[in-house]
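**Q** What follows is a predicted structure for the sequence shown.
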Amino acid sequence: MPVIDTHIHLFDINRPQGVPWPPKDNAVLYKTALPSRYRKLAEPHGIVGAIEVECSPWLEDNQWVLDVMAKEDIMVGTIGDLELEKPDFARNLERFRKNPLFLGIRYGNLWGRDFHARVSDPAFIAGIKRLADAGLTLDTANPNPLLTADLLRLTNAAPGLRLVIDHLPQLNPPTGAAARKAYEAGLAELGRNPNVFVKISEVLRRVDGRVPKDVAFYKDRLDHLFGVFGEDRVLFGSDWPNSDTWAPYGDVFGVVHEYFTAKGRAVAEKYFWRNSIRAYRWKPRNARQPRG
């Protein structure tokens, strides 16, 4: 079964300008991450294509990633970084969307940005509508308990927006009864929106100094998200190389592979590649990559 990894990061620590992430003092992550290194880790597990997700707020790094991917046909697209609320957003969007590998942007609680505050900004909402009209996808980052209400505001403002919620398994739901009820009601409403997808990524957790590799440890959380969003709107994403924080690529892949293959081949195919075509509208670049 072919696999499309919808979430990896690319960067080169040896560039003259350096990188904004990861930090130099992170011995696990501060190593150049390019497609050649990724292929060696991923291809043994059946990965035939990957989507890069931004890890830099620098405008020209959108172009740097596109230039890197041009020579690497395992890369089927990028989710870039543009600030939707800025006056130059429309110009920058038009510039990068001319490249068919530019599939959308990510905006969330990172790079000093406050997603919750932005959803009340008319300029931000105008940018969201422009992104949706362009047929591109919005990824969100670093989810918190306010996320469901904020995303509902976005989807109401731009009903045609394709939205991907990154790393939802890492979110700890609110503990208070009222907040928990509101969060779950919002999540259920998002679950009824056919344009909202969830990356079942960053599944592994560190507990008491160790990272469990047994799928049973994660089953309740995975069952809950699968129950809300269903088989048609879940996506595989490794979060490589950030995933090395928890475990090697094979272990990260192994947990979700065991969980989804247990549901049968048809469901596993949706998770591992079919749904990614609907979420991102990527196009095959070589014969090994599946056609929808």
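**A** Sure, I can see it. This is a predicted model, so every value here is computed, not measured.
**Q** Going by C-alpha atoms from here, please, whenever you check contacts or count neighbours.
**A** Will do.
**Q** Setting the sequence-adjacent residues aside, check what's closest to Leu136.
**A** Nearest in space to Leu136, with sequence neighbours left out and distances taken as CA to CA, 6 or more residues apart in numbering, is Gly104 at 4.8 Å.
**Q** so that neighbour sits right up against Leu138, yeah?
**A** Yes. Between Gly104 and Leu138 a contact is recorded at 5.8 Å, counting by CA atoms under 8 Å.
**Q** if I look at the two, which residues touch both of them?
**A** Leu131 (CA atoms under 8 Å, 6 or more residues apart in numbering).
**Q** coming back round to it: and after the helix or strand hosting the residue nearest to Leu136, which helix or strand comes next?
**A** Element membership for Gly104 (DSSP states H and E) is strand 102-106. Sequence order places helix 115-118 as the next helix or strand after strand 102-106, per DSSP H and E.
**Q** Check which helices and strands that following helix sits against.
**A** Helices and strands touching helix 115-118, by 3 or more CA pairs under 8 Å, 6 or more residues apart in numbering; DSSP states H and E, are helix 147-157.
**Q** List the buried residues of the helix it packs on.
**A** By neighbour count with 16 or more other CA atoms under 10 Å, helix 147-157 contains the buried residues Leu147, Thr148, Ala149, Asp150, Leu151, Leu152, Leu154, Thr155.
**Q** ditto for stretch 6-17
**A** Across stretch 6-17, burial judged by 16+ other CA under 10 Å covers Thr6, His7, Ile8, His9, Leu10, Phe11, Ile13.
**Q** for comparison:
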Amino acid sequence: MILDTHTHFYDTRRDEHYWPPEEAPFPNVCLPEVYREALGSAPVTGTVIVEASPQLVDNHWILSLCDEDDFLVGFVGNLAHDQENFEAHLRELAAHPKYVGIRRGKESFEHMDQIRLLKELDLELDILADAETFAKIPAAIDELGEIRVVINHIGMHPVGNGLEADWVASMEAVKEYPSVYCKVSAMLELYDGNDISNPAEYLEMLDFLWENFGEDRLVFGTNWPVCSPHGSLETIYTIVNTYFAAKGDTAREKFFYKNAVKAYKLQGLE
């Protein structure tokens, strides 16, 4: 079993379409069948969708896709912090068994009442942000108690030219918090070098993440279709599989499957 914990599905033909913008170099329609075709030989068996749109209607639309397809094992929604009747809407969405969390950015910890609600509803928090935001995670957990947090896209750090001190410090700060995970995703988009498909180019980043998060707190994601202008899903799979297969069968299974089940509390999966 291999779970891709970061895909975006949308249909620009919908009247309510919000993301991606028209100028984005992605297909106009990205639905499960398009993703399955794009996989090629990459042996992905299910995916967790991450919503890029803060519109309430898009959260419900994705859940309708989840109802139709068992390949879609979970959905990280996206509700704007100023959404009218935020609590009522989140409670309604959380009642769906595949609604597993919400995604936030730099404003993640500016609305702690909403983070408390996530904890109450047993939802996780995906964070797409920077070192300054990640550095706030320990204080939030110390205040609220254990909340599940998934740092998106290897903490948004470029790959291939060393590691910045502020970023290193922020990632090391969460090392002792077992409910904080890091998603190994968007590495092609973040790559800064001349040999993008060479697994050796990613060793410095992957070694650092392994040292800090270990075999129990790293999860696999592709960031499809945002990754598509940079390389294939097969390339992404080959890069990470080369690394984690060398760590042994147990570590590989955790990275590709078991850690995702735990981080997102995916129902019906073990």
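**A** Received the coordinates, thanks. Note that the coordinates shown come from a computational prediction; the quantities given were computed from them, not determined experimentally.
**Q** now what about the TM-score between them?
**A** Here the superposed chains carry a TM-score of 0.91, computed using TM-score structural alignment, normalised by the length of the second structure; 267 aligned residues with a CA RMSD of 2.2 Å.
**Q** Find the residue at the geometric middle of the first structure.
**A** By CA atoms, centre = their mean, the first structure has its centre lying nearest to Asp166, at 4.4 Å.
**Q** What's the match for it in the second structure?
**A** With TM-score structural alignment as the criterion, Asp166 of the first structure lines up with Asn152 in the second structure.
**Q** Share the number of residues neighbouring the counterpart of Lys98 of the second structure in the first structure, please.
**A** Matched by TM-score structural alignment, Lys98 of the second structure corresponds to Leu101 in the first structure. Neighbour count of Leu101 of the first structure, defined by other CA atoms under 10 Å: 22.
**Q** quick one: Leu101 of the first structure from Leu163 of the first structure, how far?
**A** 18 Å (CA to CA, to the nearest Å).
**Q** One more: Ala279 of the first structure?
**A** For Ala279 of the first structure, the distance to Leu163 of the first structure - CA to CA - is 8 Å.
**Q** try Leu41 of the first structure
**A** Distance of Leu41 of the first structure to Leu163 of the first structure, computed by CA to CA: 28 Å.
**Q** Pick out whichever of those two has more residues nearby.
**A** Neighbours were counted for Leu41 of the first structure and for Leu163 using other CA under 10 Å; Leu163 has more, 26 against 15.
**Q** Where do the helices of the second structure begin and end?
**A** Remark: helices assigned in the second structure by DSSP state H are 32-39, 56-68, 86-94, 112-120, 131-134, 137-144, 165-173, 187-190, 203-213, 233-245, 249-253, 259-264.
**Q** coming back round to it: from memory the residue nearest to the centre of the first structure sits against Val203, does it?
**A** No. Applying CA under 8 Å, one finds Asp166 of the first structure not in contact with Val203, separated by 10.9 Å.
**Q** distance between stretch 181-193 of the first structure and the chain's centre?
**A** With CA atoms, centre = their mean, to the nearest Å as the basis, stretch 181-193 of the first structure stands 20 Å off its chain's centre.
**Q** Kindly apply the preceding question to stretch 153-170 of the first structure instead.
**A** 11 Å.
**Q** With stretch 267-277 of the first structure instead?
**A** That offset, for stretch 267-277 of the first structure, works out to 14 Å (CA atoms, centre = their mean).
**Q** Quick check: buried residues in that stretch?
**A** Neighbour counts using 16+ other CA under 10 Å place Val267, Ala268, Glu269, Lys270, Tyr271, Phe272, Trp273, Arg274, Asn275, Ser276, Ile277 of stretch 267-277 of the first structure among the buried residues.
**Q** Look up the closest residue to the first one, ignoring the ones flanking it.
**A** It refers to Val267 of the first structure. Val267 of the first structure's closest residue in space is Glu231 (CA to CA, 6+ apart), at 6.0 Å.
**Q** Can you give me the neighbour number for that neighbour?
**A** Count around Glu231 of the first structure with other CA under 10 Å applied: 18.
**Q** Using JSON lines, please lay out the buried residues of stretch 267-277 of the first structure together with distance to Leu222 of the first structure.
**A** Output for those, formatted as JSON lines (distance: CA to CA, whole Å):
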{"residue": "Val267", "distance to Leu222 of the first structure": "14"}
{"residue": "Ala268", "distance to Leu222 of the first structure": "14"}
{"residue": "Glu269", "distance to Leu222 of the first structure": "17"}
{"residue": "Lys270", "distance to Leu222 of the first structure": "16"}
{"residue": "Tyr271", "distance to Leu222 of the first structure": "13"}
{"residue": "Phe272", "distance to Leu222 of the first structure": "15"}
{"residue": "Trp273", "distance to Leu222 of the first structure": "18"}
{"residue": "Arg274", "distance to Leu222 of the first structure": "19"}
{"residue": "Asn275", "distance to Leu222 of the first structure": "17"}
{"residue": "Ser276", "distance to Leu222 of the first structure": "18"}
{"residue": "Ile277", "distance to Leu222 of the first structure": "22"}
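**Q** For the equivalent of Val68 of the first structure over in the second structure, list the residues it contacts.
**A** Val68 of the first structure maps onto Leu65 in the second structure when the alignment is built from TM-score structural alignment. By CA under 8 Å, 6+ apart, the residues touching Leu65 of the second structure are Leu72.
**Q** Quick check: Leu65 of the second structure vs Val76 of the second structure, distance?
**A** 13 Å.
**Q** and if you look at Leu118 of the second structure?
**A** 12 Å.
**Q** Now list whatever residues contact both of the two.
**A** Taking CA under 8 Å, 6+ apart as the contact rule, the neighbours common to Leu118 of the second structure and Val76 are Gly101.
**Q** So for those two, which residue has more residues nearby?
**A** Legend: neighbour count by other CA under 10 Å for Leu118 of the second structure and Val76, higher for Val76 (25 against 22).
**Q** need the contact list for that one.
**A** Val76 of the second structure touches Val48, Ile49, Val50, Glu51, Tyr99, Val100, Gly101, Ile102, Arg103, Asp126, counting by CA under 8 Å, 6+ apart.
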